[in-house]
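# Provide a 3D model corresponding to the input given below.
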Amino acid sequence: MADDTADQADDSGLLLAAEECPRDEFEKYHSFAKYERAIIQRIIAHGPVLLRGGRGSGKSALLIESFLQMKRDYASSVLPVYISLRRLPLLRTEGTEYQGHLCEILSMEIHKELRRTELGTFPITKDVGALLQALEENARVLNRRIVLLFDDAAHIGRERPLEDFFDIFRTISTSRISCKASIYPGVTKFGLRFDVFNDATVIDISRDERKDDFHEIFVEITRKRFPQIAKKVVSSRSLDELSFGKIMGRAVTGNLRSFVFACNLMQENAAIGFNELTRCLLELSANYFWPLLDEVAPKLGSYEVLVPPSEQVAHLIFTACARRGATYVLVHRDIMQRQSKIFEILEYTGFISKREASRAMKSGGRGVVYSVNLCNLLEMTVGRRLTSELASQWTRTTEEAYELRYTNNEFAKIEIPAPALDERDLAILSKPISILKKSPTYPYGLTEDKVERLENAGLTTIKDVAEAEDNTILAINMVGKASLKRIKDVVYQAIWM
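Presented below is the predicted three-dimensional model:
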């Protein structure tokens, strides 16, 4: 059996998700600004922490860097365990069954980490009480604080099990056991026993263009992961590293995954100037952001019906902002109270990013402030051309916002259906594996060859591949360990991202 990795070579720079980066290469591809280093120290410190941020905002990278730093600098006093909760059983169960799966997954990962560090073993259990007892016993015997880092604790389309997760999170958080978890901004179902204000420290990690050092992380990542682009920027007649970092970081509302994708688009350019940036932003709008709505739809469960109106709301916001020269939208709290899921979907897919929870509106009342991405804004702007003057205007820290109220005639015309009352199984699970071929919707997708091999082996749906044992996939001709990881990564991205 040979391992065909040709399909991976084309995407060597497209490491969109931190959890897919090999640990021994993590430092090579990731950089952290000063304020992010401060967040890492708060993750390492005692006490439960919830790391809140949108898709591609860097939650996983911060958790993994915290994990690696604890292993490197605090090995004698801390035992860190990183646990990815991208597990299909956790999406399809709730109550006692969910708790059993979570405890088993957690105890297995702790056992693996103890074996890797040659510190002992850990009992595999499905019982919360037995899990807590074993954790406390190991912390006492090892004389180490145990830090549990839960990645992807929440899924945007499956909210019900979250109460079960936070119940366990609270139960096993003690003076010896520190729990940390990443969640997306729309999480509200914390359960009756978990008080989000008292039982954890919540850290919002969205990168705010209003901060003086906003551009630094984008400049550093360009130097580290895309040195050829960095050289072209330095030699550019119209740009320098500061202006490049500001405009591109601002274009994607501070989202690192979108920024990496943008840099991949620009790698083949002979030079980097405003003409190239214009093409890049328009390409991102047409073939990255809008397709994300198609990608996210089948993983929303009962909220899938809200994707078409979300697209209409996005068109309304970007058209109105382009007409007024605004890069922020202020959404009246009445809209947020009734249609918050619409804005949660738009924030999750990177169209907007929350900046303030409450601000007074000129016409009365209060609203939520969102920054809008410049890619879609440029698409709606007359002339569709980025110039130095427009870039300067868009990157100033002025916050004149377009105000969206219920009385807006265009908004009133949008029909917004009510989500189903019952939580449906995610439609993505029944989709054919062929939808994961490389495309604008799945730019990190599988090659035709890999899809055909999976189908010929009887793995025809995403659920089939997600549930398949590793040995089953490895038994397929021309699929080795590298291809197995690639296939699993793409399937997990399709379900969770």
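# hey, let's count contacts and neighbours off CA atoms from now on
Noted.
# just the element for Trp394, please.
Using DSSP states H and E, Trp394 sits in helix 388-395.
# and that helix, what's buried?
Ala391, Trp394, Thr395 (16 or more other CA atoms under 10 Å).
# relative to the whole chain's centre, how far out is whatever helix or strand comes next after that helix?
The C-terminal neighbour of helix 388-395 among helices and strands, as given by DSSP H and E, is strand 401-404. Offset of strand 401-404 from its chain centre (CA atoms, centre = their mean, to the nearest Å): 26 Å.
# what packs against strand 401-404?
Secondary-structure packing of strand 401-404 (3 or more CA pairs under 8 Å, 6 or more residues apart in numbering; DSSP states H and E): helix 307-324, strand 328-332.
# one more sequence to fold, the one below, so I can look at both together:
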Amino acid sequence: MRLQAEIVYRTEDIPTEDILNLLVETETDRSMIDSLKGRSPVILKGSRGVGKSFLMRAAEAEIRRDFGSQKILPVYVTFAQASLIRQNTPDSFLIWMMAKLCSSILRAASTFGLKLPGGSAITAIQGTAAIGNYSEMEKVKDIFESSWKQEKQEELPVAVPVPEVLRDAVEDLCRHTNIKRVVLFVDEAAHVFIPEQQRQFFTLMRDLRSPYLTVKAAVYPGATSYGYAFQPTHDATVLSVDRQVTDPEYASAMRSIVYKQDGSLKKQIEPNGDVFDTLAYAASGNPRILLKTLLMRSPFNRRSTQETIREYYREEIWGEHSNLADRFPGHRELIDWGRTFIEESVLPALHARNVGRTSQTSSYFWIHRDAPRAVREALRLLCYSGIVQEGDSGMRATRGEIGTRYMVNLGCLFAQDAEPIKFGQNVRKHLYVKRMVEYGANHPAYRPIDEFSLDAVNSGGNLALEAQLERSISHLDVTEFQRSKLDELGFRTIGEVLKSDEEAFKRAYYVGTKRARQMRNAAVTAVLEYLSG
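As a prediction, the model looks like this:
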């Protein structure tokens, strides 16, 4: 059984008006939200589930709230659909991005009652006419997002403007309506493992920068190619969404995240506070993982939590990482080696080092800067999955050599022990960041990928898209209620969910218009996240 609680673990499932009510604000979170609201471009970097989307939505909500006094227009757009874009021409992805941004900015302006000025730039991003209920730019966007299921792409109804025209149009809009600037929040900006698409986005991000338009982009660690035209440290402020487990307020903040969603859980959690804190540390700063593991079993107690840690951190989290190889064949060897390296080398070494210690426990390891490039690529993929967090680079090891420090997910470490709760309580209480297991430039564990060529990683796109659409809905990360309704409606494959509409969801018992929209959005979001990794 699972805890019966009204908890959601995806920001996409939270109504916009509830975002700020669910915000648990730490000092670090406040600093990030303020940066997201500011003038400078921002790259918000973090693995799945750490809260990138929530922070962007919180910043958007605060700007919306203060629109009357601050005169800043927030525009939120997600690029999760990028995994569905068929590359018919080299510039297909750029055209889709421009159409999506144009239509999103126009929609936001309309929402705030802003009257568009005349002029060639505005006309270019608006189009000359509406097509049914769609603007021309929205129609272009939909054509590209439907290209995955069509043999031949539909002809575009209008030419899409170049970045300079969009930049000029935003300036015209700001001057005409007395708006200070437009803040463009781009979620899932580099969601797919297609380097060429990623490079096109970051070039566009650089080209759109102006006093009237600033771009904030959420990306994943380990899966992002910025290209030569965009320099992250010079063209934007890079913020890492990693909640530090060494922060004294860490456990209380994670507990508040749960209580904000469902205060009734206090009755089960408070009598088992130390057990909950160990589960929170196991999540290594990832709220989604904490919520998922909290809901896995009921009642919440020491025994059930031990079973959860063993099941999730020995099996499920690794299964999610290994499944990336099915969706991205070029990364298979790196994915498999990375799992073997952590499971068979790093975790046993850390466990042995921590057993029986009452001071300076560790979940950290260090990699020499001259280790094979394939090793660093494999570690970045582990960061993408949330199994590893990249720490400080340029760190000196015991012999004075330079490298990078990483932290392995604490839950994976706790699960190594026969008594995960007892072991985890000791490790988290004495965690010492300077104590590391070290791997030099030529460590024997690297040998299986010493000769690995990165050419396969950096070429091509998602070669497995069609195969993934035929896979069972059991692969989707949805709630038990949503899964039961998908089964009830007769959906069997991922592709069937993606092709469905709200009317299809209304056929389920007790599902009306509002719930149908929420369910379809949640299911489609899970599909897009699955297809993109």
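# ok, the buried residues of helix 388-395 of the first structure vs Lys59 of the first structure, which is closest?
Top of the list for closeness to Lys59 of the first structure, among the buried residues of helix 388-395 of the first structure and by CA to CA, is Thr395 at 24.8 Å.
# can you find the partner of the closest one in the second structure?
In the second structure, the residue matched to Thr395 of the first structure (TM-score structural alignment) is Lys429.
# quick check: that match vs Val346 of the second structure, distance?
21 Å (CA to CA, to the nearest Å).
# Three-state assignment for Tyr370 of the first structure, please.
strand (DSSP: H, G, I helix; E, B strand; the rest coil).
# what's the nearest residue to it if we skip its chain neighbours?
In this structure, Tyr370 of the first structure finds its nearest non-sequential neighbour in Lys354, 4.3 Å apart by CA to CA, 6 or more residues apart in numbering.
# for the one you found, give me its contacts.
By CA atoms under 8 Å, 6 or more residues apart in numbering, Lys354 of the first structure lies in contact with Glu347, Val368, Val369, Tyr370, Ser371.
# if you set the cut-off to 7 Å instead, what comes out?
Val369, Tyr370, Ser371 (CA atoms under 7 Å, 6 or more residues apart in numbering).
# and of those, the nearest to Cys21 of the first structure?
Looking across those and measuring by CA to CA, the closest to Cys21 of the first structure is Ser371, at 29.2 Å.
# trace the closest one over to the second structure, please.
So, by TM-score structural alignment, Ser371 of the first structure is matched to Met407.
# likewise Ser182 of the first structure?
Alignment note: Ser182 of the first structure maps to Ala218 in the second structure; criterion TM-score structural alignment.
# is it possible to export the helices and strands packed on strand 401-404 of the first structure to a markdown table including mean neighbour count?
Formatted as a markdown table, these follow (neighbours: other CA atoms under 10 Å):
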| stretch | mean neighbour count |
| --- | --- |
| helix 307-324 | 19 |
| strand 328-332 | 25 |
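# now the strands for the second structure?
Taking DSSP state E as the criterion, the second structure carries its strands at 42-45, 72-78, 130-131, 134-135, 181-187, 213-219, 237-240, 364-368, 388-390, 395-396, 402-408, 436-439.
# and Pro195 of the second structure, which of these is closest to it?
Closest approach to Pro195 of the second structure among the strands of the second structure (CA to CA): strand 213-219, 12.8 Å.
# give me the mean deviation of the closest one from the first structure.
Following superposition, strand 213-219 of the second structure is found to deviate from the first structure by 0.9 Å on average (mean CA distance after the TM-score superposition for the first structure).
# which residues touch that strand?
Under the criterion CA under 7 Å, 6+ apart, residues 36, 39-46, 52, 170, 181-191, 205 lie in contact with strand 213-219 of the second structure.
# what's the neighbour count on the match of Ser182 of the first structure?
Using other CA atoms under 10 Å, Ala218 of the second structure has 25 other residues around it.
# how close does the closest residue to it other than its chain neighbours get to Pro271 of the second structure?
Once flanking residues are discounted, Ala218 of the second structure sits nearest to Leu44: 4.6 Å by CA to CA, 6+ apart. According to CA to CA, Leu44 of the second structure stands 37 Å off from Pro271 of the second structure.
# who has more neighbours out of those two?
A direct count of neighbours by other CA under 10 Å for Leu44 of the second structure and Pro271 places Leu44 higher, at 28 against 12.
# so who does the counterpart of that one in the first structure touch?
Per TM-score structural alignment, the equivalent position to Leu44 of the second structure in the first structure is Leu51. Listed by CA under 7 Å, 6+ apart, the contact set of Leu51 of the first structure reads Lys59, Ala181, Ser182, Ile183, Val202, Ile203, Asp204.
# give me the most central residue, the first structure.
Arg55 (2.6 Å; CA atoms, centre = their mean).
# Leu484 of the first structure -> the second structure?
Counting by TM-score structural alignment, the partner of Leu484 of the first structure is Arg520.
# neighbours of the nearest residue to its match once chain neighbours are set aside, how many?
Nearest non-adjacent residue to Arg520 of the second structure, counting by CA to CA, 6+ apart: Glu502, 6.4 Å away. By other CA under 10 Å, 17 other residues sit near Glu502 of the second structure.
# could you check how far Glu502 of the second structure is from Lys514 of the second structure?
As judged by CA to CA, Glu502 of the second structure and Lys514 of the second structure stand 9 Å apart.
# now do Phe144 of the second structure
Taking CA to CA, one finds Phe144 of the second structure at 27 Å from Lys514 of the second structure.
# what about the two, which has more around it?
Phe144 (26 against 10).
# so what's the more buried one up against?
Per CA under 7 Å, 6+ apart, neighbours of Phe144 of the second structure: Ile85, Trp96.
# many thanks, I have nothing further to ask.
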